[in-house]
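Asks: Predicted model follows, preceded by the sequence.
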Amino acid sequence: MAKTSLLTTTTLVAGLLTVSAAFAQDYDLVINNGRVIDPETLFDDIANVGIKDGRIVAISQDALTGSETMDATGHIVAPGFIDTHFHFQMPVGYSLGLRDGLTSSMDFEMGCAGSYMAQWYEDRAGVTQANYGCAVSHEFARAMVIDGSDGDYMRDGPLAAYDTRVNTGWSATRPTLEQGNAILEELDKGLQAGAPGVGSTVGYMRSGVSSREMFEVQKVAARYGRPTGAHTRYTLGNDTAENNGAQELVANALALGAPAIVLHFNNDGWQLAHEMIIKLQEQGHNIWGEVYPYAAGSTTINAEFLVPESWIDEFGRRYEDTMLDPVTGEFYTLETYKETVASEPARPIVIFKQPKENEAKWLTLKGVTMASDAVGAMPYDAPWDYPLDQLGGTHPRTAGARGATIRLGRENNIPMMQLMSILSYNAAKHLGAIGLKSMQERGRIQTGMVADIVVFDPELFTDNSTYEQGSIPSTGMKAVIVNGQVTVRDDVLLPVFAGQPIRFDPEDKPRFEPISEEAWNAEFSTGMPLPSDFTGAFPQKVEN
């Protein structure tokens, strides 16, 4: 479908408000009288939507009828929400996300091990309620090669980190040339299997990953024309270090002619990071970034940037008012921090890091996406209909990032078109630009597009999760429609498993090219050989 973002209002209305009389009563589902919002075309009007065979086939101000009708009077009808940073890729995780309006979930940070990528998608086929996708994991490739981490738990994708992070080689060890090539080959396996890109947690591996390795990691993705998403080097850090990490990712991408995602850059220095992203977009580069509306983040307690030498000595923070255990509801002390790192190094924690007033500011930024960074809650392998009041503690963004976005937008008068753009269309636009068909036909309310749709009351839809109770689902969602099938109705999740894979078609041949010893060790060399006719960089002294 041709893009229509530059069309006149008259042409937009004519193109969007169409219906064929021949199919007037042949719709599977009709959504009547809703405020229909399409962020790509900026269409915003009361209309009726007809759905057939999983796609939007009519948008009209004429009356429509179908096998099933839904009255959306007073409700927003918008593209289903897309999240590129959703770690909880398990049945109960999708359950929480769907109640929050999530129709498409991907993990572009932790990702899935390349050798298990095909199996990861196979495990979810036909039994998943939301659309699902996973980048190939830089961290897991290092854990497999350096620590020997492997096993059936790798099929869990991002949540395998609860097992791999009990070791430290993946984060602290500089690989040999042989190991480096094995890491890159493992990444290539995932891309060959159809992964939408590479995910890197280089910010957790700042001492173990050289600049050469990061460049080569992005080069693997570049050979497929796919993005690298990174928890950038030096995050968490100060405003200079944070942006230096983002600049590394972006400079590599520009040199390689590849897309890139600056993951959750809503930390110190975020204003400059956003300015850089926007200026690159204005020049035509497929570079974008993520934000989420929380002043606190979440990670495992053994994260490198949380050691006392960094968190206390360098950043001037205290565990007593910044590091929360979401299960017990208690803040750590230096003593309990050290005890827990020794006994349970992969224990999840919540870390307070930004002023609360920034939460709404981030949602006003153009050219970014809202990505939740949803983390797991125990038992993370629970079935889709597990009682949510029995889930363990987790960061509230897991259950409520989209509800929080709408609530903060309501409280701060942020235009609904802006919110729908960062919740859905922007991610689809950037991923569609790399040739990912599943994203070219989502994130939009237009005829011919896949019917991934949310219907919600803009005055009532809200988050309910808190730092004390992070697994309470959002409410106010009249319907969540996945591939044309109603999956959530009036906040109740239905036994509907319409989720489709978000991936490229697998390829027969790898594109992996081993790096040479000279290139791998370049950062340790004394310099490139000088040309034979070199006479010196400075003027020769002239004798009188």
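Replies: Structure received.
Asks: make it CA atoms for all contacts and neighbour counts henceforth
Replies: OK.
Asks: Can you tell me the element the residue lying closest to residue 252 once chain neighbours are set aside falls in?
Replies: Once flanking residues are discounted, residue 252 sits nearest to residue 215: 5.9 Å by C-alpha to C-alpha, 6 or more residues apart in numbering. Secondary structure assignment for residue 215, by DSSP states H and E: helix 211-223.
Asks: and the residue nearest to residue 252, how many neighbours?
Replies: 17 (other C-alpha atoms under 10 Å).
Asks: I'd like to know how far residue 70 sits from residue 480.
Replies: Going from residue 70 to residue 480 by C-alpha to C-alpha, to the nearest Å gives 12 Å.
Asks: Mind checking which of those two has more residues around it?
Replies: residue 480 (32 against 18).
Asks: if I pick residue 96, what's in contact with it?
Replies: Taking C-alpha atoms under 8 Å, 6 or more residues apart in numbering as the criterion, residue 96 is in contact with 398, 399, 471, 473.
Asks: ditto for residue 374
Replies: When contacts are counted by C-alpha under 8 Å, 6+ apart, residue 374 touches 85, 86, 87, 88, 395, 397, 398, 399.
Asks: So the nearest residue to residue 76 once chain neighbours are set aside: helix, strand or coil?
Replies: Excluding the flanking residues, the one nearest residue 76 by C-alpha to C-alpha, 6+ apart is residue 35, at 4.9 Å. Following DSSP: H, G, I helix; E, B strand; the rest coil, we place residue 35 in the strand state.
Asks: which residues touch residue 35?
Replies: 44, 45, 46, 47, 72, 73, 74, 75, 76, 77.
Asks: CSV for the residues you listed, including secondary structure, neighbour count and distance to residue 258?
Replies: Converted to CSV, those look like this (DSSP: H, G, I helix; E, B strand; the rest coil; neighbours: other C-alpha atoms under 10 Å; distance: C-alpha to C-alpha, whole Å):
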residue, secondary structure, neighbour count, distance to residue 258
44, strand, 17, 34
45, strand, 16, 37
46, strand, 21, 40
47, strand, 24, 39
72, coil, 23, 42
73, coil, 15, 44
74, coil, 15, 43
75, coil, 24, 39
76, strand, 25, 36
77, strand, 31, 34
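Asks: okay, now the one to match up with it:
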Amino acid sequence: MKLLIAAVASLLASAAPAAAADYDIVIRGGRVLDGGGNPWVAADVAIKDGRIARVGQVPGAGAKEIDARGRYVSPGFIDMQDQSGRSLMENSGAESKLRQGVTSLIAGEGGTPVPADEIAGWFDSLEKNGIAVNFGTYYGAVQARSKVMGDRAGAPTPEQLEIMRQEVAKAMRAGVFGISTALIYAPATFQSAADLIELAQVAGRCNGFYVTHLRDESDKLLPAIQEAIEIGEKGGVKVEIYHLKAAFQPGWGKLMPQAVAAINAARARGVDIAADMYVYTAGGTGLNVTVPSWVWADGREKGLERLRDPAVRARIKKEVAAGSQADWSNLVVAAGGWDNVVLAGSYSPDYEQYEGKSIAYIGKQLKKDPADVAWDIVLAAQPNRASALYFMMSEKDIETALRQPWTSIGSDASASDRMTAEDGRGRAHPRAYGNFPRVIAEYVKKRQVLTLEEAVRKMSGWPAQRMGLSDRGLIREGMRADVIVFDLDKLQDTATFDRPVAAPTGIDDVIVNGVATIEAGKVTGARPGRVLRHPCNLPATAR
């Protein structure tokens, strides 16, 4: 009888439903870095319904349990200069970001891929279709300009400026974080500080930002910073400088300390200004920026026509050799010559074999002037944009900028689901695959420029506070559960200029809004990301 009772009890127990888990995920026994710069503490982290439910000793069970003993637990990283406005619609898995521990993207240097009155619908479609990371953006001031003036130089009329203000107001109401500029690129370079102040004032009514790729990052870096400060002060907006750098070989060790001093002085008098940066000695952009701005003053097609004219080429070669102009940042001189300008993407079978080689080297091989080589490649790439790497920065200046408490981290790169070799689109910049882990691997572990706590703060708590994301960026109860788990000993960026498409190591668990997107090193395919909308209550009639 006892055996029969025991058998029946066992059968009933096996048939009973399992007790419901207390939490969706519990991360056990990790060294928790809260994102605020505090020392780590040993704790469990419980996640439920997309939020951090408990930090400390967690007696309850999780539907999913992660053993983090010997590893660190931190907030997900925030990419302060993302370029995924367009690519995220195709690369919604954002694997290149997730594998770096990035869970939120702030895009918009070039604006949005849709006009101002379509931004709200675009946001909705991103969420409806699913994205693996959180995403917010700025609206490009040049978008508003181009709507009424095209891509030519010139000053707007009062009527045109009024339309631009209305476009900015539409974008702000849709939830962008402010307006952006990239003032070394035509036609954005034709926008004056006075025009930008007018547009910034609209963003300022929503506590928005003026974020800028400065007009000059080389020998005229300091006047460019002062222009940004002036726009911020007169426009009533917060100012963010994109990829802070001293990109001028003759000024290494001098310009960056002066730039830091200028920003600190502005902050001391109440200007809300900060900057983000990537941690590489080369920038990456189009080869078309190697010609003066006046070449593009009558639009792109006219500019390409000028580049085909030998007489025009003779003139601009002299101007390239002479240095920067008032409205043009000469990246060839900033890099120290064509030897330090490396072809990245040619978009041409005639030049594909030379990708990864300097323009000076290609010129020797083809027995041509390096300038002619560069501009021939620009023409051959049409309608695509040939790109190059410009080795313009020094490690010492990177360290100086990185030490500032108000700098955050941005990749200047778009999200990609491509984690294998190149596919004919040219060479990527390694920042697209390694920028965030490199901050820790190179500047915490190797160079000891930052503490681990400060590095994590720069990539999580500080940018969240900066952007007004009050429920993200920290490991605290009630916060959105954007969380990563990493092994400090194994954490390493592996992407290089020679092999840029390479995943980092050491980050094996990534959680976005309480859902695992990378689990034990494997991408789950989940799309739990949300659009980050900046609040703005401008009435429909306001501008």
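Replies: Right, received. Where do you want to start? Quantities reported herein were computed from a predicted structural model and do not represent experimental measurements.
Asks: Where in structure 2 does the helix holding residue 215 of structure 1 fall?
Replies: Aligned by TM-score structural alignment, helix 211-223 of structure 1 corresponds to residues 193-205 of structure 2.
Asks: Quick one: map residue 171 of structure 2 onto structure 1.
Replies: Checking TM-score structural alignment: residue 171 of structure 2 goes with residue 190.
Asks: Could you check which helix or strand contains that match?
Replies: Using DSSP H and E, residue 190 of structure 1 maps to helix 177-192.
Asks: What of residue 256 of structure 2?
Replies: Residue 256 of structure 2 belongs to helix 255-268, assigned by DSSP H and E.
Asks: picking that back up, name the next helix or strand following the helix holding residue 215 of structure 1 along the chain.
Replies: Per DSSP H and E, helix 211-223 of structure 1 leads on to strand 228-230 as the next helix or strand towards the C-terminus.
Asks: What mean distance separates that following strand from the matching residues in structure 2?
Replies: Once fitted to structure 2, strand 228-230 of structure 1 is off its aligned match by 0.7 Å on average (mean C-alpha distance after the TM-score superposition for structure 1).
Asks: and that strand, what other elements does it pack with?
Replies: strand 102-112, strand 198-200, strand 260-262 (3 or more C-alpha pairs under 8 Å, 6 or more residues apart in numbering; DSSP states H and E).
Asks: circling back: who wins for neighbours among the contacts of residue 374 of structure 1?
Replies: So for those (other C-alpha under 10 Å), the most neighbours sit at residue 395, 33 neighbours.
Asks: what residue of structure 2 matches up with that one?
Replies: Residue 395 of structure 1 maps onto residue 429 in structure 2, with residues paired by TM-score structural alignment.
Asks: Can you classify its match by secondary structure?
Replies: Following three-state DSSP, the label given to residue 429 of structure 2 is coil.
Asks: just residue 508 of structure 1 next, same as before
Replies: Assignment for residue 508 of structure 1 (three-state DSSP): coil.
Asks: How about the contacts made by the closest residue to it other than its chain neighbours?
Replies: Among residues not flanking residue 508 of structure 1 along the chain, residue 192 sits closest, at 7.4 Å (C-alpha to C-alpha, 6+ apart). Neighbour list for residue 192 of structure 1: 506, 507, 508, 509, 510, 511 [criterion: C-alpha under 8 Å, 6+ apart].
Asks: The fourth one -> structure 2?
Replies: This means residue 509 of structure 1. Under the alignment by TM-score structural alignment, residue 509 of structure 1 pairs with residue 539 in structure 2.
Asks: What number of residues are in the vicinity of its match?
Replies: Residue 539 of structure 2 is flanked by 10 other residues according to other C-alpha under 10 Å.
Asks: One more: residue 126 of structure 2?
Replies: Around residue 126 of structure 2 there are 17 residues (other C-alpha under 10 Å).
Asks: Ok, residue 10 of structure 1 next?
Replies: 8.
Asks: What of residue 293 of structure 1?
Replies: Applying other C-alpha under 10 Å, we find 24 residues neighbouring residue 293 of structure 1.
Asks: Aligned counterpart of it in structure 2, please.
Replies: Aligned partner of residue 293 of structure 1 by TM-score structural alignment: residue 279.
Asks: OK, contacts around the equivalent of residue 274 of structure 1 over in structure 2?
Replies: Here residue 274 of structure 1 is matched to residue 260 in structure 2, going by TM-score structural alignment. Residues near residue 260 of structure 2 by C-alpha under 8 Å, 6+ apart: 401, 404.
Asks: go on, residue 217 of structure 1?
Replies: Neighbouring residues of residue 217 of structure 1 by C-alpha under 8 Å, 6+ apart: 138, 184, 187.
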